[in-house]
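In: 3D, please:
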Amino acid sequence: MKKSIYILSLFAGFWATAQTGIDKTSGFGASSLLEFGSANNRGILLTPVTDVTAINATPGTIAFDGATGSFRYYNGSWSTVVPGGTTSGSPANTDKTTRGAIINADTSTAEGVLILGKDSGETKGLVLPLVSAPELNIGNPPKGLMVYDTTNGYIKVYNGTSWTNF
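Out: Presented below is the predicted three-dimensional model:
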């Protein structure tokens, strides 16, 4: 009997799939790698990067440009996703050039703090934290905070002075 249970549990791993949740334990979307619970008014904070052009970026990289206060997207070249508000001074944090956490793969050639999936052929993505009217419900947001606004249906980012939609 023990042998049968052992063999069954060994083969059960072949059919299992894994998804990661933060403040969430069930109800994952079929096409998500990483999801956030909706119990708290929290977002994803991207550390401001001093010079995005210095990053050895992989297509699909999103970075918060601390110099311009905007989100930048890399797909062979850098483009502005969201125009930022005016910012003053230099960002408190800078980009780390070492590889960070990798989700849904053992290794990756991509560089970044959080790498979702494999280098190519991935069909799953990130589900942002769901927040109703973040400008009303998140007090003192840090510069670079990103959430999905469930009230208005936008991805919103805080650029240090105001919330911007994209």
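In: From now on I want contacts and neighbour counts done on CA atoms only, so please keep to that.
Out: Will do.
In: Please name every helix or strand in contact with the host helix or strand of Ala63.
Out: Here Ala63 sits within strand 61-65, counting by DSSP states H and E. Counting by 3 or more C-alpha pairs under 8 Å, 6 or more residues apart in numbering; DSSP states H and E, the packing neighbours recorded for strand 61-65 are strand 70-74.
In: buried sites along the strand it packs on?
Out: Buried residues in strand 70-74, counting neighbours by 16 or more other C-alpha atoms under 10 Å, are found at Ser70, Phe71, Arg72, Tyr73, Tyr74.
In: Could you list which residues are in contact with Val49?
Out: Applying C-alpha atoms under 8 Å, 6 or more residues apart in numbering to Val49 gives the contacts Ala63, Phe64, Asp65, Gly66, Ala67, Pro91, Asn93, Thr94, Asp95.
In: and this one, so I can compare the two:
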Amino acid sequence: MKNIITAIAVVFVSISIHAQIAIGKQAVSNTSVSLEFDTTENRGLILPYVETKTGITENGTIIYDVTDHKVKYLKDTGVWANLSEDDGTAATIGTADIAIQTLKTDSNSAKAAIGTTAATDTTPGVLVLTDANKAMVLPKVANPHLSIINPAAGMMVYDTTKRQLAVYNGTVWSFWKP
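Out: You can find the predicted model right below:
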């Protein structure tokens, strides 16, 4: 666990990185990958908790929206698509404790960029993958709804059993299949 926390801290503390990044393992397994997570532990990627979407304009941005407790991505300028739906009942509406972040001041210039154009990239975001020919591989977890004991709101993984994207809204997992 210390290795994963250390690796994530290194990524976010860096202003820019010019390489492929493996978290929880020695190297990426594919040259088409910018950021890849180890598959040996039941952990996921936790998205930024966002209190207001004002000013977010970069299509493809993925966030955890604390106003309605849903994981969302910016599909088209001003059009947010939900990745974690609920049926409106208390059993499925997401929750998140954001008390720890409400006392903090955001740094608008804080950013980690990974890729060959990281040093010159001006795309807004906390973590930006700059290569146009590489992707991020989500953490892979078999049955995350059973395997991840205490998931955080905004967690995202690839479910290797169902072969689906899985997102957690703080209450329930939603599964997405293309």
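In: between the contacts of Val49 of the first structure, which is closest to Ala54 of the first structure?
Out: Lowest distance from Ala54 of the first structure to those (C-alpha to C-alpha) belongs to Asp95, with 9.8 Å.
In: nearest residue to the closest one other than its sequence neighbours?
Out: Spatial nearest neighbour of Asp95 of the first structure, chain neighbours left out: Val49 (4.9 Å); criterion: C-alpha to C-alpha, 6 or more residues apart in numbering.
In: What is the nearest of the contacts of Val49 of the first structure to Ile138 of the first structure?
Out: Where the contacts of Val49 of the first structure are concerned, and distances follow C-alpha to C-alpha, Ile138 of the first structure has its nearest neighbour in Phe64, at 19.3 Å.
In: Spatially nearest residue to the closest one, not counting backbone neighbours?
Out: Closest residue to Phe64 of the first structure in three dimensions, ignoring its sequence neighbours and counting by C-alpha to C-alpha, 6+ apart: Phe71, at 4.5 Å.
In: quick one: that neighbour and Pro48 touch, right?
Out: No. The pair Phe71 of the first structure and Pro48 fails to qualify as a contact (C-alpha atoms under 8 Å) at a distance of 9.3 Å.
In: so what sits against both of these two?
Out: Both Phe71 of the first structure and Pro48 are in contact with Ala63, Phe64, Asp65, where contact means C-alpha under 8 Å, 6+ apart.
In: since we're on the second one, how many residues are nearby?
Out: Applying the criterion other C-alpha atoms under 10 Å, we find 29 residues in the vicinity of Phe64 of the first structure.
In: With that, I have no additional questions.
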